[in-house]
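S.K.: This is a predicted model, with the sequence first.
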Amino acid sequence: MDLVDALEFSLPLLLSSVSTYVLLKWWIPKSLLLGFKGRDMNKYGHPEVSEAGGIWVILSASISILVHITIATISERDPGILHLLATTHVLILSGLLGFIDDILGWKKGISPVARVLFTIPIALPLVAVKAGYSVIEIPLIGPLDLGLFYPLVVVPIGVVGASNAFNMLAGYNGLEALQGITILSFTCLFLLKKGVLELIPVILPVIASILVFYIFNKYPAKVLPGNSFTYGLGAFYASTVIYGNFERFGLLMFTLYFLELGLFMRGLLDGVYKENFGIPLEDGRLKPPYRKSYSVTHLALKILIKIRGRATEKDVVYLIFTFQAIIGLLGLWVL
């Protein structure tokens, strides 16, 4: 590895980690003074903590990717710069949309339907560069070339679906961050296995930024991620999946989110617009909020109570992490 390789790999990692740490240390007390605070719903009494910390992850990660692109450009290498710039734009736009929703306030901001509609233009940078490959493999049929249908329809659906899905399985200290770390880490291992190395230096700074955020967001959280984090990370992951042409692995890694959607639809059929949170007790335990399970978090609560006789917020997060890690290992094994 020469000096340029070392810089291209290490400088974005360092910048992402340091900038996330510095910005969060500044943001947490400042946000409380400015009123950017949210209720920690799985704690007894619902104490207030700093909100919308995810925007600094998005900002740090975006700058780090741009630094990677800059070094690659100066050294006259071509890691697919146009597509990486499109991916960066998607990350920034999705984070901005989420931050606007965070500013307007939980349940007072953008309506669920409007959120879905507003995430459609986020895919435009990928559409503009015709990201991805239009030929897809269909079981029992074989390869099928979708032509313009792929960038104009499939790509926007992927970005909208991933950004909104990642926002559905949330609400517990460290859950969104740990999910992001796990999914992106297994993706890097998959790309290494397949020899698709050009995306790894782009994903690693994002993982580094989330790791630093996790320090502040793990139980008991000092800062909550907000929609800027969930929208941004979901849209970023969809961009990398499209760019790297590993849709099957990407869909497999979102297994829990498909389950979350199914349980959400079950709730709608029962007339319940579910919340993921448990019912907090004074001793730190959580009770399931409904008789039926309408979220993966509800399933985790009931599994833990069945096995251990009690469930806590940390236990729920670690159990879901275990599920996600098993899915990741399965993906590495079979794909």
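M.R.: That came through, no problem.

S.K.: make it CA atoms for all contacts and neighbour counts henceforth
M.R.: OK.

S.K.: Can you tell me which residue is spatially central in the chain?
M.R.: Centroid-nearest residue in the chain, with Cα atoms, centre = their mean: residue 233, separated by 3.4 Å.

S.K.: So it sits against residue 163, correct?
M.R.: Yes. Using Cα atoms under 8 Å, residue 233 makes contact with residue 163 at a distance of 7.0 Å.

S.K.: Toward the C-terminus, what is the element adjacent to the strand or helix carrying the residue nearest to the centre of the chain?
M.R.: Element membership for residue 233 (DSSP states H and E) is helix 226-244. Downstream of helix 226-244, the next assigned helix or strand under DSSP H and E is helix 247-253.

S.K.: Past that next one, which element shows up next along the chain?
M.R.: Where DSSP H and E defines the elements, the next helix or strand beyond helix 247-253 is helix 255-269.

S.K.: What is that following helix packed up against?
M.R.: Under the contact criterion of 3 or more Cα pairs under 8 Å, 6 or more residues apart in numbering; DSSP states H and E, helix 255-269 touches helix 155-168, helix 296-308.

S.K.: Run through who's touching the first one.
M.R.: Going back to what we said before, that points to helix 155-168. Residues from elsewhere that reach helix 155-168, judged by Cα atoms under 8 Å, 6 or more residues apart in numbering: 94, 116, 119-124, 126-127, 131, 176, 227, 230-235, 237-239, 242, 257-258, 260-261.

S.K.: try stretch 241-252
M.R.: 83, 131-133, 155, 196, 199, 238, 327, 331, 335.

S.K.: hang on, the earlier thing: kindly compare burial across the helices and strands packed on helix 255-269 and name the winner.
M.R.: Highest mean neighbour count of the helices and strands packed on helix 255-269: helix 155-168, a mean of 23 (counted as mean count of other Cα atoms under 10 Å).

S.K.: ok now that one, how far from the chain's centre?
M.R.: Counting by Cα atoms, centre = their mean, to the nearest Å, helix 155-168 is centred 10 Å from the centre of its parent chain.

S.K.: take a look at this one as well, against the first:
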Amino acid sequence: MPPLALIASALIALIVGYLSTLWVINQAKKSGFVGKDINKINKPEVPLMGGIGIIAGFIAGSFSLLITDTRSERVIPAVILSSLLIAFLGLLDDIFNIRQAIRAFLPLFASVPLIVYSVGHSVISIPFIGPINFGIFYYVIIIPFALTITSNAFNMLEGLNGLGAGMGIIMLSALAYIGLTHKGATYQAGLIALIAVFSLLGFLLLNKYPAKVFPGNIGTYFIGALIGAIGIAGYMYTALAVLYIPYVIEFILKARTRFKGISFGKVDDEGKLYWDEKPHSLTHVIMKLGRFKEYQIVMILWLIEALFAVLAVYLQITTIII
């Protein structure tokens, strides 16, 4: 793909994502879609559903990519459709607070576009083992559950300014690097991952500490689904598994609370966060090491994810099968 065309698509994703998020901020304030930022002393009200801006930026960048690179005409629609279906789930959750059972299993149906796209490819290369052909189980079990896990797990580790968007940028950057250094479907998935990185960057400019907007469930579900869909479409399962290790730990911590635990902290008089109970989240694990400002905790978690991203790239580059 011509470098200038890719740069143009990435910039479109960045600009549209940023401007769309600004629009969401104004509209959310007018409509009363706000939530309290409880990690601050004064508990300010912050507009919700900023994930709409992420989606707008990603779609704009992806469509411009389709215009200049028709080879992506199967990969992009599959990723967009599956991600949007799960984003719709997040929107319903933001508005109606739907039941956990629905949140957990609706992604199974959202995997259909990815299943159709993947027909004819059922082989996964596993590190230290080699390629394994899973046959029909690849379509009816592996793809649906991979998308379900990636979308639901990503939603668990959230609650601090910029945390989810930054984690998503790191994870998608790893997938973009892997994809752009390979060929075929993996390369096409890498292109989409790069577009997603810039869309998230446009949002992060407004979501970073102190946040002017929250992603909402529509944002966290969409980011998680997008990471999963890109990894599935590009056959980067090893990378997905490694990138989600922090989220596996988060799942275990949340499971101890029967998924009623929170990721927020308690705020002292200096505006630093602490936690004096059993940890419900990785954020609490860091808080128990010392009292930090909110943005410092976020940066520590970003660093941890970056280390796993390096490991994911290292392990994945030798196992891709096209």
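M.R.: Arrived safely, thanks for sending. Owing to the predicted nature of the structure, the values given are computational and were not obtained by experimental measurement.

S.K.: Specify which member of the contacts of stretch 241-252 of structure 1 is nearest to residue 221 of structure 1.
M.R.: residue 327 (26.4 Å; Cα to Cα).

S.K.: Show me what the closest one aligns to in structure 2.
M.R.: Aligned counterpart of residue 327 of structure 1 in structure 2: residue 308 (TM-score structural alignment).

S.K.: Can you verify my assumption that residue 276 of structure 1 contacts residue 171?
M.R.: Yes. Judged on Cα under 8 Å, residue 276 of structure 1 makes contact with residue 171 at a distance of 6.4 Å.

S.K.: host element of residue 263 of structure 2?
M.R.: Counting by DSSP H and E, residue 263 of structure 2 is found in no helix or strand.

S.K.: To which residue of structure 1 is it aligned?
M.R.: For residue 263 of structure 2, the residue aligned by TM-score structural alignment is residue 276.

S.K.: quick one, strands of structure 2?
M.R.: Under the criterion DSSP state E, structure 2 contains strands at 34-36, 45-47, 123-126, 130-133, 266-267, 273-274.

S.K.: Between the ones you listed, which shows the greatest average number of neighbours?
M.R.: For the strands of structure 2, average neighbour numbers computed from mean count of other Cα under 10 Å are highest in strand 273-274, which has a mean of 24.

S.K.: ok, the aligned residue in structure 1 for residue 272 of structure 2 - how many residues close by?
M.R.: Here residue 272 of structure 2 is matched to residue 285 in structure 1, going by TM-score structural alignment. By other Cα atoms under 10 Å, the residues close to residue 285 of structure 1 number 20.

S.K.: rewinding a little: any idea how far residue 199 of structure 1 is from the match of residue 263 of structure 2?
M.R.: Counting by Cα to Cα, to the nearest Å, the gap from residue 276 of structure 1 to residue 199 of structure 1 is 33 Å.

S.K.: what does residue 34 of structure 1 give?
M.R.: Using Cα to Cα, residue 34 of structure 1 is found at 38 Å from residue 199 of structure 1.

S.K.: which of the two has more neighbours?
M.R.: The residue with more neighbours, out of residue 34 of structure 1 and residue 199, is residue 199; 19 against 10, by other Cα under 10 Å.

S.K.: Which residues are in contact with the more buried one?
M.R.: Counting by Cα under 8 Å, 6+ apart, residue 199 of structure 1 makes contact with 191, 240, 244.

S.K.: so, if you compare those, which one comes nearest to residue 53 of structure 1?
M.R.: Of all the contacts of residue 199 of structure 1, residue 53 of structure 1 sits closest to residue 240, with 23.0 Å by Cα to Cα.

S.K.: In structure 2, what residue corresponds to that closest one?
M.R.: So residue 240 of structure 1 corresponds to residue 230, using TM-score structural alignment.

S.K.: what's the answer for residue 125 of structure 1, then?
M.R.: Correspondence of residue 125 of structure 1 to structure 2, assessed by TM-score structural alignment: residue 113.

S.K.: Give me the neighbour count for the residue lying closest to that match once chain neighbours are set aside.
M.R.: Distances taken as Cα to Cα, 6 or more residues apart in numbering place residue 78 nearest to residue 113 of structure 2, at 5.0 Å, with adjacent residues excluded. Residue 78 of structure 2 is flanked by 21 other residues according to other Cα under 10 Å.

S.K.: returning to what we had before: the helices and strands packed on helix 255-269 of structure 1: which one's closest to residue 13 of structure 1?
M.R.: Proximity to residue 13 of structure 1, assessed across those by Cα to Cα, is greatest for helix 155-168 (23.7 Å).

S.K.: Relative to structure 2, what is the average displacement of the closest one?
M.R.: Using mean Cα distance after the TM-score superposition for structure 1, helix 155-168 of structure 1 ends up 0.5 Å from its aligned counterpart in structure 2, as a mean over the superposed pairs.

S.K.: And the contacts of stretch 290-303 of structure 2?
M.R.: Residues from elsewhere that reach stretch 290-303 of structure 2 (Cα under 8 Å, 6+ apart): 39, 160-163, 166-167, 170, 209, 271-274, 283, 286-287.

S.K.: rerun that using 6 Å as the cut-off
M.R.: Stretch 290-303 of structure 2 is touched from outside by 163, 167, 272-274, with contacts defined as Cα atoms under 6 Å, 6 or more residues apart in numbering.

S.K.: same question, stretch 37-55 of structure 2
M.R.: Residues from elsewhere that reach stretch 37-55 of structure 2, judged by Cα under 6 Å, 6+ apart: 17, 20-21, 25, 28-29, 33-36, 199-200, 213-216, 218-219.

S.K.: Residue 96 of structure 1 maps to what in structure 2?
M.R.: Counting by TM-score structural alignment, residue 96 of structure 1 lines up with residue 88 in structure 2.

S.K.: Its match: neighbour count?
M.R.: Neighbours of residue 88 of structure 2 (other Cα under 10 Å): 16.

S.K.: same deal with residue 185 of structure 2?
M.R.: 19.

S.K.: Can you give me every residue that contacts it?
M.R.: With Cα under 6 Å, 6+ apart, residue 185 of structure 2 has these contacts: residue 234.

S.K.: do the one 10 residues further on as well
M.R.: Residues in contact with residue 195 of structure 2, defined by Cα under 6 Å, 6+ apart, are 10, 61.
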